[in-house]
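# the sequence and its predicted three-dimensional model are supplied below.
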Amino acid sequence: MRLGYFAMPMHPMHRPWAETLDEDREAIILCDKLGFHDAFIGEHLTDKLENINNSLLFLATLIHATKQIRLATGTSNLSQMHPTLIASHAAMFDQLAKGRFIFGISPGSLRCDAEVLGTLDEDRGKLFAEAIDVILEIWKQNPPYRIDLPGNRFKVSTEKTEALEIGLGYLGKPYQRPRPEVVGTVVAPYSKGVVLMGQRDFHPLSANFLQGKWARTHWANYAEGKQSVGEVAEVADWRLARTVFVADDEATAQRYGIEDANSPYRFYYRQIMTKFARINRLGVFKQDRDQPDSEITLEYVLRSLVICGTVNSVVDQILALREITGDFGEIVYAGMDWVEPALAKRSMELMATEVMPRVNAAIAQGQSSRPREVAAN
């Protein structure tokens, strides 16, 4: 099992923007030193707490500050920009990173982002689907392109103005051929979008605020998509994000991970719950679809979704999670605000150097799991 990193990121509003950007960079540089496989960074335009408004721009500052970690958009919000621009910017990033790039994609669900861009009344799911089709065509084709897909609003051509003999009319291609790995973040239980991911060889990343029993439905749908095109799903292609805090002693783990009023995990889930309540999506936190919203308290969410404890305890909790979800290829460590930087860094160090070797030793000894049967939706 690989170890990855994901951050939205999310910081208290009172903290200076430049300071939090520096902290987010420091976290990924530390991930690189500790041997994390990849680092996904999210983006929002209009969220003061989620401070990165262009993940590619932010990650570009890390290309030469890191050596081996793969730098991933987590995600590029495809409904917010013309796909020609996204395809070109991502291709140049991949060239700069010499292939250390993962293209994480999503529609972009924040309504205030859509309002500020004038797309509040648009079907952002449709925009997303049209955009990714065009991006992949741009990477596949050569000029003059002539991209005019049925039912797709985005038309791409340089036919009228090209002068190929002097270099005019070209769009850049990625360093990785035929394209970078494409990853989609998945939140909804039984998401049918994961079937489409399997069909197109995109890879799912199940969100850290989704209960394990619902995350396992993503694997079933991904495998269904693969099977429909005559392929076999690879466990290595499924990432599962979790909220983890590892400490040298149990008291510190419980204090910083759950109990303290200033716990960054408490702050994080309070914000996530508030945002999801606004759009009537508290269901992602539920163990049962009939569970009333009144039971979805902050304490309930923290106790059911935060993996925290000493090294041995966290190892046991990750292995127990695998008994619910079945095998997955990568556990993605969710980054938090560094309320106490020494503890935050120590947790990442323990996760990489102590927890993961023990988890993988247990897997090697035969404690592997297979997804259990999942009831139909």
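Sure thing, it's come through.

# CA only for contacts and neighbour counts going forward, please
Noted.

# looking at this structure, which strand is longest?
Across the chain, the longest stretch assigned as strand under DSSP state E is strand 239-246.

# elements contacting it?
Strand 239-246 sits against strand 203-206, strand 306-309, strand 330-334, helix 341-350, with contacts defined as 3 or more Cα pairs under 8 Å, 6 or more residues apart in numbering; DSSP states H and E.

# now Asn51: how far from Thr119?
Relative to Thr119, Asn51 is positioned 21 Å away (Cα to Cα, to the nearest Å).

# neighbour count: those two, which is higher?
For Asn51 versus Thr119, the count of surrounding residues by other Cα atoms under 10 Å is larger for Asn51: 23 against 16.

# do you know how far that one is from Ile105?
Separation of Asn51 from Ile105 (Cα to Cα) stands at 18 Å.

# swap in Glu250?
Separation of Glu250 from Ile105 (Cα to Cα) stands at 37 Å.

# now swap in Cys112 and tell me
Taking Cα to Cα as the criterion, Cys112 is separated from Ile105 by 19 Å.

# before we move on, the earlier item: compare Glu250 and Ile105 (neighbour count), which wins?
Residue environment comparison for Glu250 versus Ile105 gives the larger neighbour count to Ile105, 21 against 14, counting by other Cα under 10 Å.

# next one for the comparison:
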Amino acid sequence: MRFGAFIAPHTPTDEHTSLALEEDMDRVVWMEKLGFDEAWIGEHHSGGWEINGSPELFIAAVSQRTSRIKLGTGVASLPYHNPFTLADRIRQLDHITKGRTMLGVGPGSLPSDAYMIDVPTAEARDRMEQAIEPIVRLLNNEIVTAKTDWFNLQEARLQLDPYNDDGVEIAVASQASPTGARAAGKFGLSMLAIGATSAGGFNALASNWAIAEETAADHGNQMDRNGWRLVGPVHVAETREKARENVRHGLLRWIEYMEKVAAIPLAPPAGQDPVDYMIETGFGVIGTPDDFVAQMNRLSEQSGGFGCFLNLDNHWADWTETKRSYELIARFAIPKINKLNESRIRSETWLRENNAHFKGELTAAVRSKMEEYAREKGMDKLSPDLVAHFKANS
């Protein structure tokens, strides 16, 4: 299983904008240092918190500070862009990142964004589906002529070849509705389950995958679970108590923003502690690395298997504790999930099980050398001082 982050971002409006953007880049650099595989950057144009208007700009900048981690648009809102110019920017970004670019696509999550450019919210998902096919074909180096009521392509073609033969992986946002799953199946794309740990998203995991597979079969494609990303919020610490204390830094503000601004209902029932609510509903991991492992097992069982988990990055904890959370996941959770230390564990277990035998051999070897030395010196028996000397230096 691969691991990464889905960075909307969620930056409270009392923070300095430039410093917040810089911190998000530091976040990706830190993730690469710890061995994380992917970082996905959002596109939003209103709300005040989600301040990346262009994930391509962010990716281009942070790619110059990193060398290995893959970087994706999480996601590009297709109804807001002409398919040709978006595909052209992604192709250029593919070269700037030296083949590390991934294209995540979706209908756009904030109705206010759509309102400001006069995109009817009710048409956003239809427009996403209309835009996917020409983008896929353009990135496959095809010449595309296509016309809808909102874009017109006339013998459109990209002037740059892909950076490498693999091209750019494309992933479709999928939540509770089947729209993303159908689009992924129809065009043979990957899927991003952005709300995988919410009640609706969690319950729809298996059914959405089945829809994608069925649609893929109808169109001669095959879905690959390795390209399925599941997204959910996580904060871990050395103890559950410390994790709970850490997230009280910003959890209430985040819930209030999601509820009152982003219009995503996440508030706990009246009278229930928000930390308890996040844990008990399974929406978020707030605990230890072992709790993170348990969440991965829960998601794997529900989904039938997936390729990558993305932490829905937020400002629940301050930056220092957030860095520590990523470190604890990398140091203690990922090795357990991916069984990275099996050989080390077998070696330790073997020595534990044979400890008496090897200790006896060592004691006998030391005793033999002591007796050999005593014979060379003409001693009848070993003196206590000699025994102590050899024990101390053996």
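That came through fine. Just so it is clear, the structure is predicted and the values come from calculations on it, not from any experiment.

# run through who's touching the longest strand of the first structure.
By Cα atoms under 8 Å, 6 or more residues apart in numbering, the residues outside strand 239-246 of the first structure that reach it are 6, 203-209, 215, 253, 257, 305-311, 314, 328-335, 344, 346-348, 350-351.

# for the helix or strand following it, buried residues please.
Downstream of strand 239-246 of the first structure, the next assigned helix or strand under DSSP states H and E is helix 250-254. Neighbour counts using 16 or more other Cα atoms under 10 Å place Thr252, Ala253, Gln254 of helix 250-254 of the first structure among the buried residues.

# Ser294 of the first structure: neighbour count?
Using other Cα under 10 Å, Ser294 of the first structure has 6 other residues around it.

# also Ile117 of the second structure?
Around Ile117 of the second structure sit 10 other residues, with neighbours defined as other Cα under 10 Å.

# now Trp40 of the second structure
Neighbourhood size, Trp40 of the second structure [other Cα under 10 Å]: 26.

# so which elements touch the lengthiest helix in the second structure?
Longest among the helix segments of the second structure by residue count, using DSSP state H, is helix 355-376. On a contact count with 3+ Cα pairs under 8 Å, 6+ apart, helix 355-376 of the second structure meets helix 384-393.

# how far apart are the longest strand that the second structure contains and its match in the first structure?
The longest strand of the second structure (DSSP E) is strand 70-77. For strand 70-77 of the second structure, the mean deviation from the first structure after alignment is 0.6 Å (mean Cα distance after the TM-score superposition for the first structure).

# which residues sit against that strand?
When contacts are defined by Cα under 8 Å, 6+ apart, strand 70-77 of the second structure is touched by residues 6-8, 37-43, 55-56, 59, 63, 100-108, 128, 173.

# contacting residues around the helix or strand following that strand?
With elements assigned by DSSP H and E, the helix or strand that comes after strand 70-77 of the second structure is helix 83-96. Applying Cα under 8 Å, 6+ apart, the set of residues contacting helix 83-96 of the second structure from outside is 56, 60, 63, 100-101, 103, 131-132, 134-135, 138-139, 151, 153, 156-158, 160-163, 168.

# so what's the closest residue to Ser54 of the second structure other than its chain neighbours up against?
Once its chain neighbours are removed from consideration, Ser54 of the second structure has its nearest residue in Glu43; the separation is 5.7 Å (Cα to Cα, 6 or more residues apart in numbering). Taking Cα under 8 Å, 6+ apart as the criterion, Glu43 of the second structure is in contact with Ala8, Glu50, Ile51, Asn52, Gly53, Ser54, Pro55, Thr73, Gly74, Val75, Ala76, Ser77.

# go on, Gly305 of the second structure?
Gly305 of the second structure makes contact with Arg225, Leu299, according to Cα under 8 Å, 6+ apart.

# looking at this, it is in a helix?
No: the secondary structure assignment for Gly305 of the second structure gives coil rather than a helix, going by DSSP: H, G, I helix; E, B strand; the rest coil.

# tally of neighbours for Leu110 of the first structure?
Neighbour count for Leu110 of the first structure, taken as other Cα under 10 Å: 15.

# look up how far Ile337 of the second structure lies from Ala294 of the second structure.
Using Cα to Cα, Ala294 of the second structure is found at 9 Å from Ile337 of the second structure.

# what of Asp313 of the second structure?
In this structure, Asp313 of the second structure and Ile337 of the second structure are separated by 20 Å, where distance is defined by Cα to Cα.

# and the helix or strand containing Val116 of the first structure, how far from the second structure on average?
Secondary structure assigned from DSSP H and E places Val116 of the first structure in helix 111-117. In the superposition with the second structure, the aligned residues lie an average of 1.8 Å away from helix 111-117 of the first structure, counting by mean Cα distance after the TM-score superposition for the first structure.

# which one in the first structure is aligned with Asp224 of the second structure?
Using TM-score structural alignment, the equivalent of Asp224 of the second structure in the first structure is Glu234.

# now swap in Arg253 of the second structure and tell me
Structural alignment (TM-score structural alignment) places Arg253 of the second structure against Phe267 in the first structure.

# list the contacts for Leu149 of the first structure?
For Leu149 of the first structure, the contact set (Cα under 8 Å, 6+ apart) comprises Val134, Lys155.

# make sure Gly108 of the second structure is indeed in a strand.
No: the secondary structure assignment for Gly108 of the second structure gives coil rather than a strand, going by three-state DSSP.

# could you check the distance from it over to Glu129 of the second structure?
With distances taken as Cα to Cα, Gly108 of the second structure is found 12 Å from Glu129 of the second structure.

# against Ile286 of the second structure, how distant is Pro335 of the second structure?
Pro335 of the second structure is 19 Å from Ile286 of the second structure, where distance means Cα to Cα.

# the two: who's more crowded?
Using other Cα under 10 Å, the more surrounded residue of Pro335 of the second structure and Ile286 is Ile286, with 27 against 14.
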